[in-house]
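> Give me coordinates for this.
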Amino acid sequence: MIPRVRQNTGLGILLMSATALVFALQDGVSRHLAGEYNVYMVVMIRFWFFAAFALALSARGAGGIGGQLRSRHPWLQLTRGVLLIVEVCIMILAFVKLGLIASHAVFVCYPLMVAALSGPVLGESVGWRRWLAIGVGFVGVLIILQPGVAVFSPWALVPLLSAFMFALYGLLTRYVAQGDTAGTSFLWTGLVAAVAITPVGLWFWQPMTAPDWGWMLLLCLTGAGAHYMMIKAYEVAEASDIQPFALLQLVFIAILGLTVFNEDLRLNVVLGAAIVMAAALFTLWRARVAARRALGPSA
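Modelled structure (predicted):
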């Protein structure tokens, strides 16, 4: 097992907050491009850049590309990459069908899924208080989905599936960090995702205008940067300390949706999202309390 990176909670918070902002900007660009071109092609080009950037970064690291590819958890790294590429495609489809705000109001429940899955995936104990918070959070999701036409559409469930996949991706990222460096996880993520999406993306290739190639470049830069910052955040800080700051993405998304895409901020979405976020924050706090109790008085 590799030596653990020295913990730096302040840096982790900064990285996670920056990740939330960049992810929000990236989602706005993704919605624009996916409204004009096939989703799979857009995601493919994005992850081509991701993989190229990861290879260039690894070539400069200790041991070069070969050294960075050596993983103690190759099958889990493979699973992470596939999970991510499928989750990204699903979420971008939700942006086009439901809008940024409604999609993220549902997606923000993923910390609750992290708590629910932390037992089977990481072997953590989840007490009754956290299970209650998880239940309350999903009541908030129902409030978001219930009113309006969206409740009758299967697209309303798409961001929920995306949240589940992203929660699993985050848990696996934390798990492999016990044996692999951030560089190794970053390289595996880029390569696996690019290889997995390329056959589908090429099949749906469409010519793109010059201005949209500029948006695509911005999407590529933000995609690679955001995922690397998230991996580094999990490496330098405990998940329970920094995860609440990932919820800032919903705030950034709301601003973007209202100002750029002229989306509506419905009352049920505000109320449901507030319930989900409160439940998520409580769940993360309880996870932190449980972790400190497990460490004993020295914590």
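> alpha carbons only for contacts and neighbour counts from here, please
Will do.
> in what helix or strand does the spatially most central residue of the chain lie?
Nearest residue to the geometric centre of the chain (Cα atoms, centre = their mean): F166, 5.1 Å. Assigned by DSSP states H and E, F166 belongs to helix 158-176.
> Give me the contacts around that helix.
Applying Cα atoms under 8 Å, 6 or more residues apart in numbering, the contact partners of helix 158-176 are 72-73, 76-77, 80, 83-84, 87-88, 90-91, 94, 103-104, 106-111, 113-114, 117-118, 121-122, 185, 231, 234-235, 239.
> rewinding a little: I'd like the distance between the residue nearest to the centre of the chain and A290.
23 Å (Cα to Cα, to the nearest Å).
> need the helices for this structure, in chain order.
Along the chain, counting by DSSP state H, helices occupy 9-36, 39-59, 64-69, 74-98, 100-107, 110-122, 128-145, 158-176, 182-203, 210-236, 239-242, 248-259, 267-295.
> Deepest-packed of these, please.
Ranked by mean neighbour count, the helices of the chain are led by helix 100-107 with a mean of 27 (mean count of other Cα atoms under 10 Å).
> got a list of what the residue nearest to C109 when sequence neighbours are not counted touches?
Nearest non-adjacent residue to C109, counting by Cα to Cα, 6 or more residues apart in numbering: V276, 5.9 Å away. V276 sits next to 108-109, 136-141 when contact means Cα under 8 Å, 6+ apart.
> try 10 Å
Applying Cα atoms under 10 Å, 6 or more residues apart in numbering, we find V276 in contact with 105-112, 133-141, 143-144, 270, 282.
> gap between it and V126?
Using Cα to Cα, we find V276 at a distance of 18 Å from V126.
> just G272 next, same as before
Relative to V126, and taking Cα to Cα, G272 is found at 24 Å.
> Identify the spatial nearest neighbour of A62, chain neighbours not counted.
Using Cα to Cα, 6+ apart, the closest residue to A62 is Q68 (7.5 Å).
> Show the contacting residues for the one you found.
Q68 touches 54-55, 57-59, 61-62, 180-188, counting by Cα under 10 Å, 6+ apart.
> just V269 next, same as before
Counting by Cα under 10 Å, 6+ apart, the residues that V269 touches are 101-106, 140-147, 275.
> Go again with 8 Å.
102, 105, 143-145.
> Turn these into a markdown table, columns for distance to F204.
Shown next, in a markdown table, are those (distance: Cα to Cα, whole Å):
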| residue | distance to F204 |
| --- | --- |
| A102 | 27 |
| A105 | 30 |
| I143 | 36 |
| I144 | 33 |
| L145 | 31 |
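> Another for comparison:
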Amino acid sequence: MTEISPAKLPRTQSNNIPLGIALMVATTMVFAVQDGLSRYLAEQYNVLMVVMIRYWFFAAFVITIAARKAGGVRSAAHTAQPLVQIFRGLLLASEICVMVVAFTVLGLVETHAVFTGYPLLVAALSGPVLGEKVGWRRWSAIGVGFVGILIILRPGFAVFDPAAAIPLLAAFMFAIYGLLTRYVARQDSTATSFFWTGIVGSIAMTLVGIWFWEPMLASDWLFMGALCITGVTGHWLLIRCYEVAEASAVQPFAYLQLVFVSVIGISVFGETLRTNVAIGAALIVAAGLFTFWRERVKR
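Now for the predicted structure:
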């Protein structure tokens, strides 16, 4: 699972849109590979252990980034909202675990098809949670997106598969995480939020995941190393992306991750793309793109 959300990463200075788009495309490719590796490892070993090791490298990454900023780690760790930051970190770690479980149960294609709706959940909840105004156009887009989700889930046809609700839960959790990120940004810097995300998640996953440690084959350690490297590389590319271009210009290209994940799921894991999933995903993406466009027009 990825964190392609502009709210929690630095974005300043230049606005080189072609370079930003190229970096976003590269980011989605790397995160798609990361999700494929996560699915493979989670099918072989306990999900909590896999996510724990991934978080160790993520924590090392955020500490390295913080150390290179002005004021160092002490400055990055300073927050006026420690309880909210801790909850954010715990929520994201939990969401990643739920998402990886969904990979093993439903596969990459259907999991991401449903999860793609999280920006619409953010838009829908931004009013009651943050007090932001949501106009009728965005509510219409949200409605279209949820129709797409229903098409994918197909409730009422035969027996509804409860497993289909797993990625929907992950999308809801990530939407709340994104809203809390906007909330803490009112007082804390993006560097601080990024730091707490990695550190809290690493501590929490270690406390839980260490009890589920399993011996790993030497060959699978190579895959684990690749998982950690893709995670760090993906976050670095994402940071660079938002440093060189406006988030509103490059964020729509984040939907390409659904395409890359589908290619990996079908070609590597033998998944299939059902017609209802393709139609539902197309509606969700179209609604999401419209929502991004409306936000850009308002700004």
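> What's the TM-score once they're superposed?
The pair, once superposed, lands on a TM-score of 0.87 when counted by TM-score structural alignment, normalised by the length of structure 1; 289 aligned residues with a Cα RMSD of 2.5 Å.
> From V270 of structure 1, how far off is the residue nearest to C109 of structure 1?
Distance, V276 of structure 1 to V270 of structure 1, using Cα to Cα: 10 Å.
> Ok, W215 of structure 1 next?
According to Cα to Cα, W215 of structure 1 stands 30 Å off from V270 of structure 1.
> for A210 of structure 1, same thing?
The separation that A210 of structure 1 has from V270 of structure 1, given Cα to Cα, amounts to 38 Å.
> same check, this time on V289 of structure 1
Distance of V289 of structure 1 to V270 of structure 1, given as Cα to Cα: 28 Å.
> Please apply the same query to A150 of structure 1.
A150 of structure 1 is 16 Å from V270 of structure 1, where distance means Cα to Cα.
> G288 of structure 2 pairs with which position in structure 1?
Aligned against structure 1 by TM-score structural alignment, G288 of structure 2 finds its counterpart in A280.
> Surely its match touches V136?
No: using Cα atoms under 8 Å, A280 of structure 1 is not in contact with V136, being 9.4 Å away.
> Leaving out chain neighbours, which residue sits closest to the counterpart of E110 of structure 2 in structure 1?
With TM-score structural alignment as the criterion, E110 of structure 2 lines up with A102 in structure 1. Distances taken as Cα to Cα, 6+ apart put V269 closest to A102 of structure 1, at 6.7 Å, once the chain neighbours are dropped.
> likewise A32 of structure 2?
In space, A32 of structure 2 is closest to V261, 5.0 Å off (Cα to Cα, 6+ apart).
> With A102 of structure 1 as the reference, measure out to the aligned partner of the one you found in structure 1.
Counting by TM-score structural alignment, V261 of structure 2 lines up with I253 in structure 1. Distance from I253 of structure 1 to A102 of structure 1, counting by Cα to Cα: 10 Å.
> Need the counterpart of V141 of structure 1 in structure 2.
Using TM-score structural alignment, V141 of structure 1 pairs with I149 in structure 2.
> for M91 of structure 1, that is, sorry about that
Using TM-score structural alignment, M91 of structure 1 sits opposite M99 in structure 2.
> for V39 of structure 1, same thing?
Using TM-score structural alignment, V39 of structure 1 sits opposite V47 in structure 2.
> Repeat that for E263 of structure 1.
Using TM-score structural alignment as the criterion, E263 of structure 1 maps onto E271 of structure 2.
> before we move on, what about F186 of structure 1?
When structure 2 is aligned by TM-score structural alignment, the residue opposite F186 of structure 1 is F194.
> for L171 of structure 1, same thing?
In structure 2, L171 of structure 1 lands on L179 (TM-score structural alignment).
> next one: R80 of structure 1
Checking TM-score structural alignment: R80 of structure 1 goes with R88.
> which one is its match nearest to, not counting chain neighbours?
Leaving out its chain neighbours, the residue that sits closest to R88 of structure 2 by Cα to Cα, 6+ apart is Y177, at 5.8 Å.
> sorry, back to before: quick one: the helix holding F166 of structure 1 to helix 210-236, angle?
Relative orientation of helix 158-176 of structure 1 versus helix 210-236 (axes from the mean of the first three to the mean of the last three Cα atoms, to 10 degrees): 50 degrees.
> With structure 2 overlaid, how far apart is helix 158-176 of structure 1 on average?
Helix 158-176 of structure 1, aligned to structure 2 and superposed, deviates on average by 2.2 Å (mean Cα distance after the TM-score superposition for structure 1).
> what's the angle from that helix to helix 74-98?
Angle of helix 158-176 of structure 1 versus helix 74-98, following the same axes, to 10 degrees, is 160 degrees.
> Could you give the separation of helix 158-176 of structure 1 from the chain centroid?
Relative to the chain's own centre, helix 158-176 of structure 1 is displaced by 7 Å; criterion: Cα atoms, centre = their mean, to the nearest Å.
> Just give me the match in structure 1 for F212 of structure 2.
Under the alignment (TM-score structural alignment), F212 of structure 2 pairs with F204 of structure 1.
> With W221 of structure 2 instead?
Using TM-score structural alignment, the partner of W221 of structure 2 in structure 1 is W213.
> Could you report the distance from that match to V200 of structure 1?
Separation of W213 of structure 1 from V200 of structure 1 (Cα to Cα) stands at 20 Å.
> F53 of structure 1 too?
Taken as Cα to Cα, the span from F53 of structure 1 to V200 of structure 1 is 21 Å.
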